[in-house]
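Participant: just need the structure, nothing else, for what follows:
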Amino acid sequence: MGDHSGDWATHITRAELSCTLPRRWAHTQGVADRAVEVSQVLNQDASLLVAGATLHDIGYAPRLAATGFHPLEGARFLRDEHGADERLVRLVANHSFALLEAEERGLRKQLATEFPLLEEPLLVDALVYCDMTTTPDGDRTTARNRVAEIVSRYGDDSVVGRFIRRAAPEILASVERVEAALAAQPR
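Facilitator: Take a look at the predicted model:
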């Protein structure tokens, strides 16, 4: 399926998250809103970014939890149950430096083999930007505050805490690249 429509992505994500994980659904809606705002820097991939932003946390849906690693579970769900576009699936699988978290969980080889990284730096950075400038409740924040919030929510010594501290320099660099691309856009 080559569908990158926001409606399709919203329908699936709402069905999986809105009732069971309302806060995660609020975050997802905020990330999707950021994606609409920054999609101008991507031209033909604007709809792919919006769909990826809408679906990035679908793997948190309780019925999908097999490994406890939402990027992998979300990508498998999109591939296996929806026949989603390969680029979309790989974007969801690797969102926000998931490979580093996969390493912390002993799942790096699985993730990298099943869903290789996209070699599309601006697209990948744009999804990082959208995710890491959105609070758990869907509001705007800075990437630094978001990283701090994640560490405080999960704890320094948790898998997620270790991952996010390792990923923080890369997250901040991605956000800076997207902000530079946005600033370079004609007004």
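
Participant: only C-alpha atoms from now on, for both contacts and neighbour counts.
Facilitator: OK.

Participant: show me where this protein has its helices.
Facilitator: 6-17, 22-38, 46-55, 70-82, 86-93, 98-104, 108-114, 121-132, 143-154, 159-183 (DSSP state H).

Participant: compare those and give me the one nearest Arg63.
Facilitator: helix 6-17 (8.4 Å; Cα to Cα).

Participant: buried residues of that closest one, list them for me.
Facilitator: Gly6, Ala9, Thr10, Ile12, Thr13, Arg14, Glu16, Leu17 (16 or more other Cα atoms under 10 Å).

Participant: for comparison, sequence B:
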Amino acid sequence: MAAAWLHDIGYAPSVRRTGFHPLDGAEFVRSAGFGKLVASLVAFHTGAHVEASERGLQGLSEFGDPPSDVLDALTFCDLTTGPDGSPVSADDRLSDVLTRYAPEDPVHRAVDAGREELLAAVQRVRDWL
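Facilitator: From the prediction side, this is the model:
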């Protein structure tokens, strides 16, 4: 639950260090004492490893890979909830991100490259439910 609340904390100006919100957020939650699992989930949430690669960034590995089932659950929550908290389909959420970012932006490239992986995570959670 803590990771779901905190996964985007890296966007906060007071937390921002590298400009890559999963890494900045993970460093913040670790320093705030939330523990390894929460920090790892924040670091790797919603395909962050793909965006890190697009940006040429290192640093996520220091947090260790989170359990895949828990990461899938966080991805499901992130992709089926809109920015205002309303329910949304994962396809619509990803399409919205692709619309907001230009094709050359690392976020757009990462979502485009990781789309199938993200949708598969959402489907695995739907299958569990």
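
Participant: circling back to that earlier point, now render the helices of structure 1 as TSV, adding distance to Ala61 of structure 1.
Facilitator: Below are those laid out as TSV (distance: least, Cα to Cα, whole Å):
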stretch	distance to Ala61 of structure 1
helix 6-17	6
helix 22-38	9
helix 46-55	11
helix 70-82	8
helix 86-93	14
helix 98-104	17
helix 108-114	19
helix 121-132	17
helix 143-154	18
helix 159-183	18
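
Participant: deepest of the ones you listed, which one?
Facilitator: helix 46-55 (a mean of 26; mean count of other Cα atoms under 10 Å).

Participant: now the angle from that helix to helix 70-82?
Facilitator: 110 degrees (axes from the mean of the first three to the mean of the last three Cα atoms, to 10 degrees).

Participant: tell me what helix 46-55 of structure 1 is packed against?
Facilitator: helix 6-17, helix 22-38, helix 86-93, helix 121-132 (3 or more Cα pairs under 8 Å, 6 or more residues apart in numbering; DSSP states H and E).

Participant: okay if I get these as a markdown table plus distance to Ala112 of structure 1?
Facilitator: Output for the helices and strands packed on helix 46-55 of structure 1, formatted as a markdown table (distance: least, Cα to Cα, whole Å):
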| stretch | distance to Ala112 of structure 1 |
| --- | --- |
| helix 6-17 | 24 |
| helix 22-38 | 24 |
| helix 86-93 | 9 |
| helix 121-132 | 15 |
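
Participant: trace Glu170 of structure 1 over to structure 2, please.
Facilitator: Glu170 of structure 1 maps onto Glu117 in structure 2, with residues paired by TM-score structural alignment.

Participant: same question but for Arg63 of structure 1, I mixed them up
Facilitator: Using TM-score structural alignment, Arg63 of structure 1 lines up with Ser14 in structure 2.

Participant: quick one: residues contacting Gly25 of structure 2.
Facilitator: Leu6, His7, Asp8, Ile9, Gly10, Tyr11, Val15, Arg16, Ala39, Val42, Ala43 (Cα atoms under 8 Å, 6 or more residues apart in numbering).

Participant: do you know how far the alignment partner in structure 1 of it is from His82 of structure 1?
Facilitator: Per TM-score structural alignment, the equivalent position to Gly25 of structure 2 in structure 1 is Gly74. Per Cα to Cα, to the nearest Å, Gly74 of structure 1 is found 11 Å from His82 of structure 1.

Participant: again with Gly30 of structure 1
Facilitator: 23 Å.

Participant: one more: Asp57 of structure 1?
Facilitator: Asp57 of structure 1 is 16 Å from His82 of structure 1, by Cα to Cα.
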